[in-house]
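> Here's my sequence, what's the structure:
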Amino acid sequence: MTDLDVTPARRGAREVLSWSRRGVDPALRAAVDRLPAAMRDVAGYHFGWWDENGRVVGADAGKAIRPALVLLSARAVGGSAEEAMPAAVAVELVHNFSLLHDDVMDGDRTRRHRPTAWTVFGVNTAILAGDALLTLALDVLAASGHPCAQRAIRVLSAAVQSLLGGQSSDLAFEERRSVAVAECVRMAELKTGALLGASCELGALYGEGAPERVAHLRAFGDRLGLAFQFVDDLLGIWGDPGVTGKPVHSDLANRKKSLPVVAALASDTPAGRSLDALYHAAEPLSADDLARAATLIEAAGARAWSRERADTLLAQARAHLDAAGPERDPAEELTALARLVADRDH
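Predicted structure coming up:
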C-alpha cells in the first residue's frame, strides 16, 4: 500500500482535493513532458507550472475534482488509488483539453486569475495544445497495462464525444432566440455530467469493482456532474471574481444561454420578457445592462430554481453512491466532495 492509499481520519473535501492534486501532479507532469516542446510549453503554462517564458511560477492548477473522483471511486470498490492513477491523469488531461478549446470559443481572456493560453500563445497554438492533451490522455490509458485499459479508452472516448456534443449545442444556442429548458439540461448532461460520470466509472473499473457497483458510481458521477453545471452557471452570473478567476457577470457578457438564463427566458414572467428584450438587443451590453440582466434572472425565479435543481441532483447522486455499497472512508470523502461541488455558490 502506498501513501496515496492511506486515509487519515476525518479528511474534509478540501483536504481530499489537496491529496488528489499532490498525488496526480507528478504523473501528470511526466505525461506532459512527453509532448512536443511547443505543446509542452503551452500545456505547462495552462496548468500553472510556468509562465509564458518557461519560468516556474506555481500558479493555480485547478481543483483536481475529476482526478479525485477517479481515485476515490477506485478505493470505494476496494481497489487501489495508485492503480487508478493513469485514469486520474487521463481525465485531468481531457478536462484541460476542453478548457483550452472553450476559452478560444468563448473568447475568455482570463482563467484561474491568469491570461488564457490563447491570448498568450495565439489561437491556433492553443487549439493544437488542446488536441495534444486529448491524444495524450488516450495514450496514458493505453500504456497503463491494466486489464481494463481497452474498456477505459472506450469509456473516455464516449465521454469526449458527449462533451463535444454538449459544447456544440451550447454554441448553437447562442445563435437561437429560443431554447427549451429540457434542451439546456440535456446539453449540460453531455457537456459536464458525462466526464464526471466517466471519472467515477474509470476509477471503479481500475479498482476492479463489480459491474453493479461500477454502474452506480457512474450514475453518482453523472448526477453530480449535472449539479456541478447548475452551480457553475450560477457562479458565471453571481460568482465572486476573486474565487472564480473570471470577471463578474462573465456568462452574461458573452450572452450565454446558461441554465438560469434559459429558465428565466422560458418563465413567461414580466422579468423573463424584459430579459429577452435585453439579452437579444443588437448593441453590446453595458455594465449596467449586465447587472440588470442578473436582477431579472433572479426576479424570474431562475436563480432559486437552479439552486433547487442542484440540491435535488445532489440527493440523487448520494442515493446512487449508497447503492454502490462503497467502502466507508472513501464513501465519506466522496460525500464531502459532492457537498463541496454543490455548495460552491453559497
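> going forward, measure contacts and count neighbours with C-alpha atoms only.
Fine.
> For the stretch 51-200 of the chain, just list every one of the helices.
Under the criterion DSSP state H, counting those that start in this stretch, helices of the stretch 51-200 of the chain are mapped to 65-76, 85-106, 117-121, 123-142, 149-173, 181-188, 194-206.
> Tabulate the ones you listed (JSON lines), appending distance to Ala300 and mean neighbour count.
Below are the helices of the stretch 51-200 of the chain laid out as JSON lines (distance: least, C-alpha to C-alpha, whole Å; neighbours: other C-alpha atoms under 10 Å):
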{"stretch": "helix 65-76", "distance to Ala300": "32", "mean neighbour count": "31"}
{"stretch": "helix 85-106", "distance to Ala300": "26", "mean neighbour count": "23"}
{"stretch": "helix 117-121", "distance to Ala300": "36", "mean neighbour count": "19"}
{"stretch": "helix 123-142", "distance to Ala300": "38", "mean neighbour count": "20"}
{"stretch": "helix 149-173", "distance to Ala300": "20", "mean neighbour count": "18"}
{"stretch": "helix 181-188", "distance to Ala300": "14", "mean neighbour count": "19"}
{"stretch": "helix 194-206", "distance to Ala300": "29", "mean neighbour count": "31"}
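> Also this sequence, please, to line up against the first:
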Amino acid sequence: MAEFMTETAERSAVVPRPGTSGERAGRSGDGAAGPLDGQEAAALLERTRALVDPELRAAFASLPGSMRRVALYHFGWQHADGTPAAGNAGKAIRPALVLAAATALGGPAARAAAVRAAAAVELVHNFTLLHDDVMDRDTARRHRPTAWTVFGDPDAILAGDALQALALRMLAEDPHPAAVPAASRLAACVVELCAGQHTDTDLESRAPDDVTLDEVLVMAEAKTGALIGCACAVGALYAGAGDEEVAALDGFGRQAGLAFQLIDDVIGIWGDPRNTGKPAGADLAARKKSLPVVAALTSGTPAATELADLYAKPHHGQDAEAAAEIARTAQAVERAGGRDWAQAEAADRMARAVQELARAVPDPEAAGGLLALAEFVTRRSS
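Okay, the predicted model is just below:
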C-alpha cells in the first residue's frame, strides 16, 4: 500500500488551471498528468459510450413519444424537430466509473455484468441535469440550447422524472444479485442529490456574508460527490466486493467528486465558452455561491468586500457594460484567493481520494482505470 500511495500521490498532486499546458503534460514524475493518463481515460470513456449507449437507446424506446423526444434531444441524438443528430451525449464519466470499479475488483466478467447498472447511473445523472437546467435557468448545455428552452419547463421536468424511473426499472429487471443493493444505493443517492440541490437553491437566496465555506462543501458533496461515489460503489457491488471495499470506493468517488466540483466551479468562472458550451461568467451572472466565490467572500480581504458589494446587486443585461461587470467580479474572486484556494483544495481532495482507493484496491495497476478517470475530471478545461 505504501508503494501505491507514493505513486498515486505523485500523479495526483497538481491540479493545473484550466487552459494551461498542465492538462496535457507528460507523466514524467513531476506530478503532472501525462498523455498516457489522458489517453487511458479517453479510451475508457469511448469504450463506455459504446457499451452503455445501446442500453440507453433501448430504454428510451419504451418512453412515451413526448418524453422520448426530449430525452433523445438532451442526449444529442435528435434535433428538436425529431431528425437524427450526431451530437454530444456527455463524457460518460459516471458510467465509466461503474465499469472501472467493477473491473478493478472483479475483472472483465464483472465489467460486462455491470453495463446495465452503468446505464442506470447515467440516466440518474441526466435526470439531475434536466432538472438543474430548469431550476438554474441555464440556456446552454453541451453546445446547444437546454431542453427546457426548446420544449418548455413541463416537458423537461417530466422527461427528467422519466429518466429516473427508467434507471430504477433497469436495475429492478436486472437478474444480477447485486441489482437489489445497487438499486437501494442509487435511490438513497437520489434523495441525497435532492437535499444537496435544495441547499444550493436556499444558499442563493441568502446574503453573500451569510454563507460559510463548510456549508458549501457539504452541499457540493451531496450534489456531485454522492453520485460519483455511488457509481464507484455500484461497480464494486457488481464485482462481489465486501462492505469495506464498497465503502472505500464510495469514499474515493465522493472525494474525487468534490475535486471535480471544485474544478467545475473554476471552469464556470474562468472557462472558455468555446470549450464549455456555456456563456462566459454564467455562474457569476446568476450570483451563484460556488466554492471559489464563497472562499473569496470569506477570505477577509479587501477584494472580499468588493466581491460582496458586487454580489449584492443583481446582474442584468448582455451589453459591454454587463460583460465588464462580470470581468470585475471574476477578478475580485481571484484577488481574494478564491481561485487558488479551489485549486489547492481540489488537489487535497484528490489525495484523500487516493487514500480511500488504496484501501479497496491496493494494486496500482488494478486501480489504474479509476485513477485515470479521476485525474481526467480534475484536469479538464470543459
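> Let me see the TM-score of these two.
In this superposition the chains share a TM-score of 0.95, using TM-score structural alignment, normalised by the length of the first structure; 338 aligned residues with a C-alpha RMSD of 1.5 Å.
> got a markdown table for the helices of the stretch 51-200 of the first structure, with distance to Ala324 of the first structure too?
Below are the helices of the stretch 51-200 of the first structure laid out as a markdown table (distance: least, C-alpha to C-alpha, whole Å):
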| stretch | distance to Ala324 of the first structure |
| --- | --- |
| helix 65-76 | 9 |
| helix 85-106 | 20 |
| helix 117-121 | 40 |
| helix 123-142 | 24 |
| helix 149-173 | 19 |
| helix 181-188 | 24 |
| helix 194-206 | 10 |
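> closest one to Ile297 of the first structure among the ones you listed?
Judged by C-alpha to C-alpha, the one of the helices of the stretch 51-200 of the first structure that comes nearest to Ile297 of the first structure is helix 181-188, at 14.1 Å.
> related to what we said a few turns ago, Ala263 of the first structure: which of the helices of the stretch 51-200 of the first structure is closest?
Nearest to Ala263 of the first structure among the helices of the stretch 51-200 of the first structure is helix 181-188 (5.9 Å), distances taken as C-alpha to C-alpha.
> what range in the second structure matches that closest one?
Mapped onto the second structure using TM-score structural alignment, helix 181-188 of the first structure covers residues 213-220.
> The matching stretch: how far from the chain's middle?
Stretch 213-220 of the second structure has its C-alpha centroid displaced from the chain centroid by 16 Å (C-alpha atoms, centre = their mean, to the nearest Å).
> how far apart are that stretch and its match in the first structure?
Compared with the first structure after fitting, stretch 213-220 of the second structure has a mean deviation of 0.3 Å; criterion: mean C-alpha distance after the TM-score superposition for the first structure.
> List of residues touching that stretch?
Contacts with stretch 213-220 of the second structure, where a contact means C-alpha atoms under 8 Å, 6 or more residues apart in numbering, come from Gly196, Gln197, Thr199, Asp200, Leu258, Gln261, Lys289, Ser290, Leu291, Val294, Ala295, Thr298.
> Now the two most distant members of the residues you listed.
Gln197 and Thr298 (21.9 Å).
> name the element the corresponding residue of the first structure for Asp309 of the second structure belongs to?
In the first structure, the residue paired with Asp309 of the second structure according to TM-score structural alignment is Ala277. According to DSSP states H and E, Ala277 of the first structure maps onto helix 270-279.
> Which residues does that helix contact?
Helix 270-279 of the first structure is contacted by residues Arg255, Ala264, Leu265, Ala266, Asp289, Ala293, Leu296, Ile297, Ala299, Ala300 when judged by C-alpha under 8 Å, 6+ apart.
> Need those residues in TSV (columns: neighbour count).
Listed next are these as TSV, based on neighbours: other C-alpha atoms under 10 Å:
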residue	neighbour count
Arg255	18
Ala264	28
Leu265	29
Ala266	18
Asp289	16
Ala293	25
Leu296	25
Ile297	24
Ala299	16
Ala300	25
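> Give me the subset of these that lies in helices.
Ala264, Leu265, Asp289, Ala293, Leu296, Ile297, Ala299 (DSSP state H).
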